[in-house]
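Asks: sequence and predicted model, in that order:
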Amino acid sequence: MAGPDRRWFLPDLDAAVLWCDERNRQGISCSISPLGEYVQDRDAAREAASECRAAVRAVEAHALDASVAVKLSALGAVFDRDGCMAHLGRIMDEAKRRGVRVEIDMEGRNLVDFTLAAAGRMAGEGHRVTLAVQAYLQRAAADLGAMEEAGIRPRLVKGAYLGDTRNFELIQQQFRALAASLLSSRTPFSVGTHDPDLVEWLTAHAESRDLVEFGFLMGLADQTKTAMAADGWKVSEYVPYGRRGSIYEARRLQYLDRLRDLGRSPLP
């Protein structure tokens, strides 16, 4: 696997395929994601869309237990929403033909409505879609309801951008409330968290290990991933790759700094 200089992301798709294959052998699925976000021109959006389609083809070609994660800002959502939808539609069409799952990442507040609408449109066209919902937004419960109605699989996360609150305990409470709602409805869902309290709460309250998939980032919680997979839980790892990793890496380092300020640590 990658050395310490590649803790957070891998250099290219070939490396991501090899990494994912190894994780699959450990009983861990992957969500591979070409790096890049908030592009500012159509050429960059076309390149990002091409990278996503290449990832879809690689998942099928190597028979990986993996999905492909897509950021709509990488497809031009900030300046050309029609073009972004066209790129997303082509990615989803290719994924459907090849039997590959697609996850749409939720980004900044200014893109939440558009992202929810885009995922709903794709689901309405018969595509399998997973969409992140951010617990630090007050609108999250309503968004979950809209996603359930549209047939979108939720991936519950705390949120990595600017939300309605930065109060750690409040975000934990909102996360648990949203997770409890999903558990009570018996809606299959994913979570993305490295919070020991939340993972402990979820494993205690999930009546079935088939109901919840625990998602972790590459570079964090490696012991936890393998132990939970060995114990029969569904586990996935987010595996970004590419040349444009500086913004992504900065968010990961800010996350660790924030935890240190709170006197907390992520799962080992």
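Replies: Received the coordinates, thanks. Everything quoted here is computed from the prediction, not taken from an experiment.
Asks: CA atoms for contacts and neighbours, from now on please.
Replies: Fine.
Asks: next, count neighbours for residue 227.
Replies: By the criterion of other Cα atoms under 10 Å, residue 227 has 14 neighbours.
Asks: what strand or helix carries it?
Replies: For residue 227, the host element (DSSP states H and E) is helix 222-230.
Asks: and the angle for the helix or strand following that helix with helix 222-230?
Replies: Per DSSP H and E, the first helix or strand lying C-terminal to helix 222-230 is strand 234-241. Using axes from the mean of the first three to the mean of the last three Cα atoms, to 10 degrees, one finds that strand 234-241 and helix 222-230 are set 140 degrees apart in direction.
Asks: can you pull out the strands in the stretch 101-250 of the chain?
Replies: Using DSSP state E, counting those that start in this stretch, the strands of the stretch 101-250 of the chain run over 101-104, 129-134, 153-157, 189-192, 212-217, 234-241.
Asks: so which of the ones you listed gets nearest residue 121?
Replies: strand 129-134 (10.0 Å; Cα to Cα).
Asks: which strands or helices does the closest one pack on?
Replies: Packing partners of strand 129-134 (3 or more Cα pairs under 8 Å, 6 or more residues apart in numbering; DSSP states H and E): strand 101-104, helix 112-124, helix 140-150, strand 153-157.
Asks: hmm, 10 Å instead?
Replies: With contacts taken as 3 or more Cα pairs under 10 Å, 6 or more residues apart in numbering; DSSP states H and E, strand 129-134 sits against strand 66-70, strand 101-104, helix 112-124, helix 140-150, strand 153-157, helix 168-185, strand 189-192.
Asks: comparison target below:
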Amino acid sequence: MILDRFRLDGQVAVVTGAGRGIGAGTALALAECGADVLISSRTEGQLKDVAAQIEALGRRAVVVPADLSDLDAVASLATRAAEELGRLDIVVNNVGGTIPNAFLDTTPDYLEEAFRFNVSTAHALTRAAVPLMLADADLPNGSAGAVVNISSVMGRLADRGYLAYGTAKAALAHWTRLAARDLDPHIRVNGIAVGSVMTSALEFVAGDPATKEAMEAATPLRRIGEVEDIAATAVFLASQAGGYLTGKVVEVDGGLSHPNLSLGLSDLVPGGAS
């Protein structure tokens, strides 16, 4: 049965940034397909709500509140999953994000922080996970597991204000390609270039109806994405349904060929005024 290739029975996943939005939706989707899931983010109350939903699906959940900008903390999630859930097969590097900023307000430190939060976190967790994945490799076709990185459409498109965020997400996309070569043939590494998905992060800049309508009009599929659009893709990439993909970044963005959200930043002009 083709649907069996989407099953994750007996597997264990770690999902970062899983207290809400794409992370929470992905954790629930993996659990619905049969995986036990360790979930981590900063806010314990949100994680407990997600864990209750995972357990209602008949799967085990481990809640780890943590500051995931701490690379030691994020790396420790791999061992914690193996210790408490018995193995580790799937890593979803979802934690990340950077608030848009004008060019002259984007300091070198701000740029480095964006890289650390979006790329170094993924590297730290994946590096810690790989030996554990290889130790328990008994999945179909000799696979030891899968890594799914949540990148962004802004890693390949350009608009004002997204320099730090877009640069970091572009780096994560290419990290995905390079890590896939380092880890083949047993561990697959893929990514998702996420378009506009109506989570709390998007509501921060596009919460009013007029902005939402303008974004929909500028999107070929004429709608804002849903968390489930990304979660379903993550399941595909993590499961044997996507077992012949590695080093790929799947664009789940409604068909965008240019940004659909302008921040309205003005031109820089000679003399220092703007």
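Replies: Yep, it's here. Nothing here was measured: the structure is a model prediction, and the numbers come from that model.
Asks: what's the TM-score here?
Replies: TM-score of the superposed chains, computed with TM-score structural alignment, normalised by the length of structure 1, equals 0.36; 160 aligned residues with a Cα RMSD of 6.2 Å.
Asks: so residue 40 of structure 2: helix, strand or coil?
Replies: Taking DSSP: H, G, I helix; E, B strand; the rest coil as the rule, one finds residue 40 of structure 2 in the strand state.
Asks: can you get me a residue count around it?
Replies: By other Cα under 10 Å, 27 other residues sit near residue 40 of structure 2.
Asks: cool, residue 177 of structure 2 as well?
Replies: Using other Cα under 10 Å, the number of residues around residue 177 of structure 2 comes to 18.
Asks: could you verify that it is part of a helix?
Replies: Yes. The assignment for residue 177 of structure 2 by three-state DSSP puts it in a helix.
Asks: thought it was touching residue 192?
Replies: No. Look at residue 177 of structure 2 against residue 192 with Cα atoms under 10 Å: they stay out of range, at 11.9 Å.
Asks: buried sites along the helix or strand harbouring residue 172 of structure 2?
Replies: Taking DSSP H and E as the definition, residue 172 of structure 2 sits inside helix 163-183. Buried residues in helix 163-183 of structure 2, counted by 16 or more other Cα atoms under 10 Å: 163-177, 179-180.
Asks: could you pull out the strands for the stretch 151-274 of structure 2?
Replies: Secondary structure of the stretch 151-274 of structure 2 (DSSP E, counting those that start in this stretch): strands located at 187-194, 249-252.
Asks: is it possible to get CSV of those strands that adds distance to residue 75 of structure 2?
Replies: Shown next, in CSV, are those (distance: least, Cα to Cα, whole Å):
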stretch, distance to residue 75 of structure 2
strand 187-194, 17
strand 249-252, 23
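Asks: kindly compare burial across these and name the winner.
Replies: Most buried of the strands of the stretch 151-274 of structure 2, by mean neighbour count (mean count of other Cα atoms under 10 Å): strand 187-194, with a mean of 26.
Asks: next, the angle from that one to helix 163-183.
Replies: 160 degrees.
Asks: packing partners for strand 187-194 of structure 2?
Replies: Against strand 187-194 of structure 2 (3+ Cα pairs under 10 Å, 6+ apart) you get strand 90-93, helix 121-135, strand 145-152, helix 163-183, helix 227-238, strand 249-252.
Asks: so for residue 203 of structure 2, which of the ones you listed sits nearest?
Replies: Checking these against residue 203 of structure 2 by Cα to Cα gives helix 227-238 as the closest, at 13.4 Å.
Asks: any idea of the angle the closest one forms with strand 187-194?
Replies: Using the same axes, to 10 degrees: helix 227-238 of structure 2 against strand 187-194 is 160 degrees.
Asks: helices or strands next to helix 227-238 of structure 2 in the packing?
Replies: In terms of contacts (3+ Cα pairs under 10 Å, 6+ apart), helix 227-238 of structure 2 is packed against helix 21-32, strand 90-93, strand 145-152, strand 187-194, strand 249-252.
Asks: what's the following helix or strand after the second one?
Replies: If I follow you right, that is strand 90-93 of structure 2. Past strand 90-93 of structure 2, the next helix or strand by DSSP H and E is helix 108-115.
Asks: tell me the angle of that next one relative to helix 163-183?
Replies: 40 degrees.
Asks: which one, of the strands of the stretch 151-274 of structure 2, ends up nearest to residue 16 of structure 2?
Replies: So among the strands of the stretch 151-274 of structure 2, strand 187-194 is nearest, using Cα to Cα, at 14.3 Å.
Asks: ok, residue 178 of structure 1 - contacts?
Replies: Counting by Cα atoms under 10 Å, 6 or more residues apart in numbering, residue 178 of structure 1 touches 133, 134, 135, 140, 141, 144, 156, 172.
Asks: widest-spaced pair of the residues you listed?
Replies: 144 and 172 (16.8 Å).
Asks: neighbours of residue 237 of structure 1, how many?
Replies: Neighbours of residue 237 of structure 1 using other Cα under 10 Å come to 25.
Asks: for residue 83 of structure 1, see how far away it is.
Replies: Remark: distance between residue 237 of structure 1 and residue 83 of structure 1 (Cα to Cα, to the nearest Å) = 30 Å.
Asks: before we move on, what about residue 248 of structure 1?
Replies: 24 Å.
Asks: that older thread, just want the angle from the helix holding residue 172 of structure 2 to helix 121-135.
Replies: 20 degrees.
Asks: so what's residue 121 of structure 1 up against?
Replies: 85, 89, 115, 127, 129, 150.
Asks: surely the last one meets residue 130?
Replies: So that's residue 150 of structure 1. No. Between residue 150 of structure 1 and residue 130 there is no contact under Cα under 10 Å: 11.2 Å.
Asks: isn't residue 54 of structure 1 right up against residue 13?
Replies: Yes. Look at residue 54 of structure 1 against residue 13 with Cα under 10 Å: they come within range, at 8.4 Å.
Asks: more neighbours: these two, which one.
Replies: The residue with more neighbours, out of residue 54 of structure 1 and residue 13, is residue 13; 19 against 16, by other Cα under 10 Å.
Asks: nearest residue to the more buried one other than its sequence neighbours?
Replies: residue 241 (6.5 Å; Cα to Cα, 6 or more residues apart in numbering).
Asks: you'd agree the one you found is up against residue 32?
Replies: Yes. Using Cα under 10 Å, residue 241 of structure 1 is in contact with residue 32, at 7.6 Å.
Asks: so what sits against both of these two?
Replies: 13, 16.
Asks: quick one: which of those two has more around it?
Replies: Neighbours were tallied for residue 241 of structure 1 and for residue 32 using other Cα under 10 Å; the higher tally belongs to residue 32 (27 against 22).
Asks: do you know how far the more buried one is from residue 197 of structure 1?
Replies: 26 Å.
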